[in-house]
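> Return a 3D structure for these sequence lines:
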Amino acid sequence: MDAQDQMLIIRRNDFLDKLTPDNYETLNILHNYIIADKDAYIYFDAQFLNKLYFVKEGFVKIGNVDEEGNELIKEILQPGDVFGQCMLERNNMNGEFAQAHKCETILCAFTL
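Below you'll find the predicted structure:
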């Protein structure tokens, strides 16, 4: 099974819904929530290489900016989806971004 297939297994599996309040406290998840206003960047380019994000509410636009400055949308993520710089090819990180899309977005971020 290649890496892309493995990521499909993780996607749409919102394990955070299955955690108890004690689990949240033990994992210190409450301190890792990010609220991004509409159109705010979650990351741009090679920032935050050590983060893994879970979409709790809202939408995230994943894209790239080409050499001419054009925005190329790769994917629109929704609640339950997982994303982060760890999923990028190391040689294809220039201009990569994640941006809150359509509305305020709530994320849970973990340091890898």
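
> contacts, neighbours, all on C-alpha from now
Noted.

> could you pull out the helices for the protein?
Ranges of helices in the chain, per DSSP state H, are 3-10, 21-27.

> In TSV, list those helices along with mean neighbour count.
Output for the helices of the chain, formatted as TSV (neighbours: other C-alpha atoms under 10 Å):
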stretch	mean neighbour count
helix 3-10	10
helix 21-27	11
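
> Second input sequence below; structure requested for side-by-side comparison:
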Amino acid sequence: MNEELKYWYLRDHKLFKTLSFGQIKDLCIIMGFKKAMKGEVIYFSSSDLPRIFVLKKGTIKIVAVDDEGNESVKDIIQKGDLFGELSLEVDSQTNEYAKVLSDDVVICSFLLSDFEDVLLKNPSLALSYTKIVGLKMKRIKNSYSNLISKDAKTRLRLFLKDWGEKEGVKVGNKIVIENYLTQNDIAQIICTSRQTTTQLFNEMESSGLLLYNRKEIIITDVRNL
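Presented below is the predicted three-dimensional model:
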């Protein structure tokens, strides 16, 4: 990958907006770059070389694995999101991995040790990083709050509405979402069973709220969701 393309990948990201041309050029030297296809696993929390990742293109899911080997979707990472060792500490108790959901992804990454050095040398970047990670943690906290206080139907509606706002194509009051998640994925995200999720989708289709298939989800009128 040429240095000019690396530069623009970083320049376009909100995290690096405060940096000068020379500072971004220095980052390009230590930046890793990877392309991956749908179904590939691109990150393990147990890696000997912990990293901070920036997703430049595509969508991935973060999957947590418990002590019994059961897997659950922890988060959906979209274009521009950060993931990896965001706390800047290696958590040996966490067992998770990232898997590509879209047809392909483009990822920039930094070794955790290199990224920490960069933050120490650039206070403005450290402040931006703190704000971005703080907002991400707030979003996750709100998601957990919804899981605790809302019933499964409301959780599914909130999830679909949020997904549509972030990635859907709006046509009038209708929203079309490219569907790269299985019903089992969605069930894990909203913390319910696959059977319940299937039943809720069937009910929402019957009531005219949406149309669902493996390729897309059409919210017929977002005002009613």
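
> TM-score for this pair?
With the length set by TM-score structural alignment, normalised by the length of the first structure, the two chains reach a TM-score of 0.67; 99 aligned residues with a C-alpha RMSD of 3.1 Å.

> thinking again about what came up before, closest to residue 96 of the first structure out of the helices of the first structure?
Proximity to residue 96 of the first structure (C-alpha to C-alpha) singles out helix 3-10 among the helices of the first structure, at 18.0 Å.

> related to what we said a few turns ago, of all the helices of the first structure, which one is nearest residue 39 of the first structure?
Comparing the helices of the first structure against residue 39 of the first structure with C-alpha to C-alpha, the closest turns out to be helix 3-10 (25.5 Å).

> Which part of the second structure matches that closest one?
Using TM-score structural alignment, helix 3-10 of the first structure lines up with nothing in the second structure.

> Now do that helix: everything it contacts.
For helix 3-10 of the first structure, contacts defined as C-alpha atoms under 8 Å, 6 or more residues apart in numbering pick out 81, 82.

> Equivalent analysis for stretch 49-68 of the first structure, please.
Residues from elsewhere that reach stretch 49-68 of the first structure (C-alpha under 8 Å, 6+ apart): 14, 71-86, 94-112.

> 7 Å - rerun?
With contact meaning C-alpha atoms under 7 Å, 6 or more residues apart in numbering, stretch 49-68 of the first structure is reached by 71-86, 95-112.

> Strands of the first structure, start to end?
33-36, 41-44, 51-65, 71-77, 82-83, 97-111 (DSSP state E).

> Throw the helices of the first structure into CSV and include distance to residue 38 of the first structure, thanks.
Output for those, formatted as CSV (distance: least, C-alpha to C-alpha, whole Å):
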stretch, distance to residue 38 of the first structure
helix 3-10, 25
helix 21-27, 26
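
> Ok, which of those helices comes nearest residue 42 of the first structure?
Ranking the helices of the first structure by proximity to residue 42 of the first structure (C-alpha to C-alpha) places helix 3-10 first, at 20.2 Å.

> are any of the contacts of stretch 49-68 of the first structure buried, and which?
The neighbour count (16 or more other C-alpha atoms under 10 Å) marks 77-85, 95-101, 104-110 as buried among these.

> longest helix anywhere in the second structure?
helix 123-149.
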